[in-house]
Structures are given as structure tokens and as C-alpha cells.
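>>> Quick one: sequence plus predicted model below, questions after.
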Amino acid sequence: MDCIFCRIAGGDIPAEILHKDDLVVAFRDIAPQAPVHILIVPVKHFSNLTEVNGDDYEIIAHIFKVAIELADREGIAESGYRIAVNSGKEGGQVVGHLHFHLLGGRQLSGDLG
């Protein structure tokens, strides 16, 4: 497979890995939108959020657990952070492998309510 995130998860492409286990890999975004911008990617390939079903929901729960741990480790847990996922073209997804953005370290713009 020629998926860049699959290749990062497999160790074929170097990245600043912050967390890796059997379910997910987390690494710094190469074009950060905030002082802390980490991508959390399931090791299993999903093109987008719509492909997740059944037992795969435990992977999504694990992603949030890892995000909370990383926010604490990066020193943004108390001040606040955002976890974002874009799914599909109209949702703003650029890479065709499901991934979650952990953003923080400054006042983030946009008010979702």
C-alpha cells in the first residue's frame, strides 16, 4: 500500500514518533497549525471515519486515551486543547488514512460552541 501514514506506522518513513503501540501511532505534524500539533493515526488502515465499525470502535476510544496522555505530556492538558478529525473530501480530509489532530499551546481560533 502506498499510504503515507501506513508507511510511517510501519517505520518505512521517518517521523518524530511520540507514541506507538499495537493500535495507534502518534507523531508531530510536519506542517503544524499550533505550537503542539500531533497526529494520532490508527495502525489499521481506514480511509475515513465512515469505515470504522464493530470491534474497531475500541481503536477510536484508544485514540482518545492516547490524546489525553499526550496532552498531559506536552503540557497543554490544563490550558486546553482541541482534538479534530476530518472525514472525507468535503470534511477537509487531505490524507486518505483516518487520523486525529491534537492541537494546543495557544488560543485556538474558531468557536464550535
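Alright, I've got the coordinates. From a predicted model like this one, the values you see are computed outputs, not experimental measurements.
>>> CA only for contacts and neighbour counts going forward, please
Will do.
>>> How is Phe5 assigned, secondary-structure-wise?
Look at Phe5: counting by DSSP: H, G, I helix; E, B strand; the rest coil, its state is helix.
>>> need the contact list for it.
Taking C-alpha atoms under 8 Å, 6 or more residues apart in numbering, we find Phe5 in contact with 41, 97.
>>> Also the one 4 residues further on?
With C-alpha under 8 Å, 6+ apart as the criterion, the residues that contact Ala9 are 24-25, 41, 43.
>>> let's bring in a second model and compare:
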Amino acid sequence: MKLTTLLSCLFVLIYSGLLAQSASYQKEKARKIEEGSPFTKIINRELPATIVYEDEEIIAFVPLKEQAKVHLLIVPKKEIQTLNQADQDDALLLGRMLLLAAKLAKENNIDASGYRVSMNMNEDAGQSVFHIHMHLLGGNTLGPMVDRID
């Protein structure tokens, strides 16, 4: 491999790594992680929430800012900051979260009309709480998840 090609590849790797998250986002993320997850505070009953489901591994509740007629957050009790930190040992837990989303959709009568399950990871996706969670949205027509790139 030519030295210029190698240096170009190295530059791209370094440059893309630096742009992965802005400095302000990294600072805010670190601050929020240091102060602790509000979801853990809900799990520990330190913050109030309208809880719709709870077992030994998962809790589901209505978020403070609802974005659809049915909007629930499905949160593992295990504090995992982003999906990037999940590992093979978390596979069953993540699968149970998806199955719970389907169960809650049925209980809320949105299983037939349609619903969305989404997770946001890091800056470009708008993650603001660093404890993975799933949004269950439905009960009305939902807009596109993102703008199309044509």
C-alpha cells in the first residue's frame, strides 16, 4: 500500500472518530451519566412515573412528554448507556423488551392499526437519556421516522 494511501486512510479514521460526537454533546453526555439515569431513579421510586408494567428485569411507563396518543417507554432495569454497550449476555433482555412492546401494543389496541418501536443512540439520533430504552408509539398516524435521502 502506498504511504499516501495509508496516510489518507489514517486521516479518515482519526477525523471521523473526532466527529463521531461533538464536544458539547460529549460534555453533556458525561454530565448526565455522572448525575445518574432518571430511569434508574424511577425504578428506585426516587422519581414519580405512571408505571404500566414491571417485572424483575423491565419497567414500562408513560414518558413526561408524550409524542403520540399511546407513548410508552420500555426500559431495562439493567443500566446500559447505549446499545453499543450491550453484549451477548443482554440478548435475551433486549428480545424480552421487543416482546413486551408487542404485548403493550395489543393491550393498548394499537397492534392491528400499527405502531412504532424505536431506540435512539447517541448524538445524531437525539439520545438524551443514557440508559437504553424503547419508545412504543401509536394510536394515531405517525409521521416518517426520518426525511428520505433521494
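Received it, and whenever you're ready, just let me know what you need. Predicted, not measured: the structure shown is a model, and the values here were computed from it.
>>> Buried among the contacts of Ala9 of the first structure? Make that a PyMOL selection.
Buried members of the contacts of Ala9 of the first structure, identified by 16 or more other C-alpha atoms under 10 Å, are gathered into one PyMOL selection as follows:
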select buried, resi 24+25+41+43
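>>> Mind filtering the contacts of Ala9 of the first structure down to those shared with the second structure?
Compared against the second structure with both residues aligned by TM-score structural alignment, their matches' C-alpha atoms under 8 Å, the contacts of Ala9 of the first structure retain 25, 43.
>>> Can I get the contacts of Ala9 of the first structure in a markdown table including secondary structure?
Below are the contacts of Ala9 of the first structure laid out as a markdown table (three-state DSSP):
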| residue | secondary structure |
| --- | --- |
| Val24 | strand |
| Val25 | strand |
| Val41 | strand |
| Val43 | coil |
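>>> Tabulate the contacts of Ala9 of the first structure (CSV), appending distance to Ala31 of the first structure.
Conversion of the contacts of Ala9 of the first structure to CSV gives the following (distance: C-alpha to C-alpha, whole Å):
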residue, distance to Ala31 of the first structure
Val24, 20
Val25, 18
Val41, 16
Val43, 21
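>>> Would you tell me which one of the contacts of Ala9 of the first structure comes nearest to Ala61 of the first structure?
When these are compared for distance to Ala61 of the first structure (C-alpha to C-alpha), Val24 wins out at 10.9 Å.
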